[in-house]
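Asker: could you look at this predicted model? Sequence included:
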Amino acid sequence: MINRMILNQTSYFGAGAVASIVDEIKKRGFSKALVVTDKDLIKFHVADKVTSLLDKAGLAYEIFSDVKANPSVNVVKQGVAAFKAAGADYLIAIGGGSPTDTSKAIGIIINNPEFADVVSLEGCAATSRPCVPIIAIPTTAGTAAEVTINYVITDEEKKRKFVCVDPHDIPVIAVIDPEMMSSMPKGLTAATGMDALTHAIEGYITKAAWELTDMMHLKAIEIISRSLRGAVNNTPEGRDGMALGQYIAGMGFSNVGLGIVHSMAHSLGGFYNTPHGIANAVLLPYVMEYNAPATGEKYREIARAMGVANVDAMSTEEARKAAVDAVRKLSVDVGIPQKMRELPSVKEEDLPALAEMSFADVCTGGNPRDTSVADILEIYRNAF
């Protein structure tokens, strides 16, 4: 069997790492950036930490700040137009997964204009050219979009999210600077952190997992489990740990895929605009229970990585329960809702439609246990 690994070209880690972009821009001969971000990051001066560096160095840029959570087809089209109007030759994405996903779509379409409708990028589109260069600077510790070959766009007309998987979209530079994440409120820190844990756990048990990605995912589970509570309380150690842990998870899952936690979360996001991290966090323990019979001894290692004591003395079933219980406890500790009915707008009568949509999601194929619409519907009902 042949396994493939794709990572971004260059990454910088640590407090103050964002200053590294100036030398990288000059070395690479970039002329003008389109800075892709959202209005809140402008309003609260988070984006200023980057643009002030550009100003000081005399580097040209224009700002596109119309990105919203769960970026839509129309937002991508607006971004493509803004890139062309600016005369830019590279992108700087500042924010969570939404600005980076938007940048990936913009960058792909600029160099592959036959995909200008955006929706044709769904799945593994046959793009022929790498996207324009992207410098990704995350302000949340969760999506790892800066190191993945995936991005997610919302088709608002059809009330659905679609996943794009393309080696041509990966940023050339990633800057993982915990100081860029320090202004995240508690709720967002918790949600994005549980998103990262979901990446690590789903990546570890997915059908395509192998030794190299197992190593990454187990280390990510360990780091996230010991760091997330501190990050929610805004401790430097917690922020540093989450910044690194989410990136390591991204290195792994980008190369082996995910499972039905993400399929089901994508449906919630497309249908109700539910924040992705919250959707993953609520669903994760229920899907773990469903998947347990298809995971061998892997839940024992998840429990161990999460700090559960005496796992070697447990039976397989006990170890599996311990892993799920550890995930639930972390989720409760950081304030995540435990049932879908606690989420805004979610209606029980919509569950059959959500199940159909989830089964069709690209992530479903990677789930360790073969599933069906009926099985997914039952998980939704248990989670509701």
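Answerer: Right, received. Where do you want to start? Numbers count the residues shown, from 1 in each chain.

Asker: going forward, measure contacts between C-alpha atoms and count neighbours the same way
Answerer: Will do.

Asker: the residue most central in space within the chain: what's it in contact with?
Answerer: Nearest to the mean C-alpha position of the chain, by Cα atoms, centre = their mean, lies Thr143 at 2.3 Å. Remark: with contacts taken as Cα atoms under 8 Å, 6 or more residues apart in numbering, Thr143 is in contact with 96-97, 192, 195-196, 246, 250.

Asker: specify which member of those residues is nearest to Met264.
Answerer: Within the contacts of Thr143, proximity to Met264 (Cα to Cα) peaks at Asp195, which comes in at 13.1 Å.

Asker: that closest one contacts Leu284, doesn't it?
Answerer: No: if you go by Cα atoms under 8 Å, Asp195 and Leu284 don't touch, sitting 9.3 Å apart.

Asker: how far away is Ser31 from Glu62?
Answerer: As defined by Cα to Cα, to the nearest Å, Ser31 lies at a distance of 12 Å from Glu62.

Asker: neighbour count winner among those two?
Answerer: More neighbours surround Glu62 than the other of Ser31 and Glu62, with 18 against 14 (other Cα atoms under 10 Å).

Asker: SS state for the more buried one?
Answerer: Using DSSP: H, G, I helix; E, B strand; the rest coil, the three-state assignment for Glu62 comes out as strand.

Asker: mind listing what the residue lying closest to it once chain neighbours are set aside touches?
Answerer: Distances taken as Cα to Cα, 6 or more residues apart in numbering place Leu34 nearest to Glu62, at 5.1 Å, with adjacent residues excluded. Applying Cα under 8 Å, 6+ apart, we find Leu34 in contact with 61-64, 82-83, 86, 88-92.

Asker: another one to put next to it:
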Amino acid sequence: MHEIMMPLRISIGLGAFSGVASYASGLGTKVLIVSDPIMEQIGHVETCRNYLEQAGFSCAVYSGVDTEPTDLHVNEALAICRQEQCDVIVALGGGSCIDAAKATAVMMTNSGYIGDYVLGMNKFANRPLPLIAIPTTAGTGSEVTKVTVIIDTRRDVKMMIAQPELVPQVAIIDALLCMSCPPSVIASSGIDALCHAIEAYWSRKANPLSDGWALQAIALLIKHLPVCYAKKGDAEDFAQIALGSMLAGAAFSNASVTLIHGMSRPLGAIFHVPHGISNAMLMPAVLEFTLGYAQERIVEIGRVMRPDLVDSGSDRLSAAVLEEVRTLCSLLNTTNLRDWGIDREAFDKAIPQMAADAMASGSPGNHPRSVTAGEIEALYRICYDYEWIREEGAAR
């Protein structure tokens, strides 16, 4: 038995952003736009506001979301939403903006603190305000997921909340909004999407629909992400990574993530490493750890990543996946934890807590290889100074 959750409506295509008012029609009359300072600076917030106001909507704006959404952002957005009596929310930005908007929409109609709903400890009793999600990066896939990740600023813990009420009512995917992203954002968001797809495919909760979405996402991202990162891609290349991101989001939302994300959240919460970058820092080592425990699945990923090796043996295809992931991390100029600037002593001190938080998140339980807290601690240590490619040209 599998249950699939997706937005009621998905609009995808170049120029889809201009239709935001038509999708808001009938949902309410006053919109809260949740975004960030960069979206304001480059004019996307004003454009969104104009589209809505020209159609007769009143608008308020909260643009305080940073690189990682926190409970403080949610509280600030809630205060504006209540004061302005907004009845529709439009999230415009990367995954952080969309996650903050999801939490705002659901807490407008439910009581308590957003952290009260972590890991299903409490169920949302009421439907959220209608939410339209418009991603401006190709990465998190949050526009189609039932998940929000919010930092508890009191405990420095990333809280993952996954419930059906968090699925946006409408998702609008317009790759033209992604083309202004700097290469660093293209890299971090793109590797996050690839991680979603790989983890969804080898997850213990994978299902036939998520499998198809995950494999298609891997094929699109492995081909078009390096081109877009090098700023050699055209609108069609960006359209393909936007589609890949959305498919990867749909896949993991319905099959769950595994060990990489379980380890990534504590790393981001304690050392403030952006989510996509922390995934990239962890993915090759976790992939090595997983080889031999999801052989058939990894072989299928290999056939998608390297169609030229489709008739090769299982060992060659498994090795090819590791090669492709390492090469991609190198091409995207991913750093390890040491080169990111994290102090080794502080990192070692934090490892036991990070491992405990990773286990508590539940994500490692979906991994195809059973894992202990001790093994997670060892993986963190390996990742600290992991090298993608050695000087002699062989991956570590």
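Answerer: Sure, I can see it. Remember, predicted model here, so these are calculated numbers, not experimental data.

Asker: what's the TM-score here?
Answerer: Remark: TM-score between the superposed chains equals 0.95 [TM-score structural alignment, normalised by the length of structure 1]; 378 aligned residues with a Cα RMSD of 1.4 Å.

Asker: re earlier: would you say the residue nearest to Glu62 of structure 1 is within a strand?
Answerer: Yes: the secondary structure assignment for Leu34 of structure 1 places it in a strand, going by three-state DSSP.

Asker: residue in structure 2 matching it?
Answerer: Aligning on TM-score structural alignment places Leu34 of structure 1 opposite Leu32 in structure 2.

Asker: which ones are touching the corresponding residue of structure 2 for Leu218 of structure 1?
Answerer: With TM-score structural alignment as the criterion, Leu218 of structure 1 lines up with Leu215 in structure 2. With contacts defined as Cα under 8 Å, 6+ apart, Leu215 of structure 2 is in contact with 197-198, 201, 301, 304.

Asker: assign Leu215 of structure 2 to helix, strand or coil.
Answerer: Remark: Leu215 of structure 2 carries the secondary structure label helix [criterion: three-state DSSP].

Asker: distance of it from Gly190 of structure 2?
Answerer: When distances are taken as Cα to Cα, Leu215 of structure 2 and Gly190 of structure 2 turn out to be 15 Å apart.

Asker: next: Ala125 of structure 2.
Answerer: Shown here: Ala125 of structure 2 relative to Gly190 of structure 2, a distance of 34 Å by Cα to Cα.

Asker: which of these two has more neighbours?
Answerer: When Ala125 of structure 2 and Gly190 are compared for neighbours, Gly190 comes out ahead with 31 against 11, by other Cα under 10 Å.

Asker: what strand or helix carries that one?
Answerer: helix 183-202 (DSSP states H and E).

Asker: now, among the contacts of Leu215 of structure 2, which is nearest to Pro352 of structure 2?
Answerer: Ile198 (26.3 Å).

Asker: count of residues packed around the closest one?
Answerer: With other Cα under 10 Å as criterion, Ile198 of structure 2 counts 26.

Asker: and what of Arg4 of structure 1?
Answerer: Here the count is done by other Cα under 10 Å, and Arg4 of structure 1 has 6 residues near it.

Asker: need the three-state assignment for it.
Answerer: Following three-state DSSP, we place Arg4 of structure 1 in the coil state.

Asker: helix, strand or coil: sort out the corresponding residue of structure 1 for Met160 of structure 2 for me.
Answerer: Under the alignment (TM-score structural alignment), Met160 of structure 2 pairs with Val163 in structure 1. Local secondary structure at Val163 of structure 1 is given as strand here, using three-state DSSP.

Asker: give me the nearest residue to Val163 of structure 1, chain neighbours excluded.
Answerer: On the basis of Cα to Cα, 6+ apart, the spatially nearest residue to Val163 of structure 1 that is not a chain neighbour turns out to be Val152, at 4.6 Å.

Asker: which helix or strand contains the counterpart of that neighbour in structure 2?
Answerer: In structure 2, the residue matched to Val152 of structure 1 (TM-score structural alignment) is Val149. Under the criterion DSSP H and E, the helix or strand holding Val149 of structure 2 is strand 147-152.

Asker: and that strand against structure 1, how far off on average?
Answerer: Aligned to structure 1 and superposed, strand 147-152 of structure 2 gives a mean residue distance of 0.5 Å (mean Cα distance after the TM-score superposition for structure 1).

Asker: residue furthest from the geometric center of structure 1?
Answerer: Using Cα atoms, centre = their mean, the residue of structure 1 lying farthest from its centre is Ala313. It sits 34.7 Å away.

Asker: distance of that residue relative to Thr295 of structure 1?
Answerer: Ala313 of structure 1 is 18 Å from Thr295 of structure 1, where distance means Cα to Cα.
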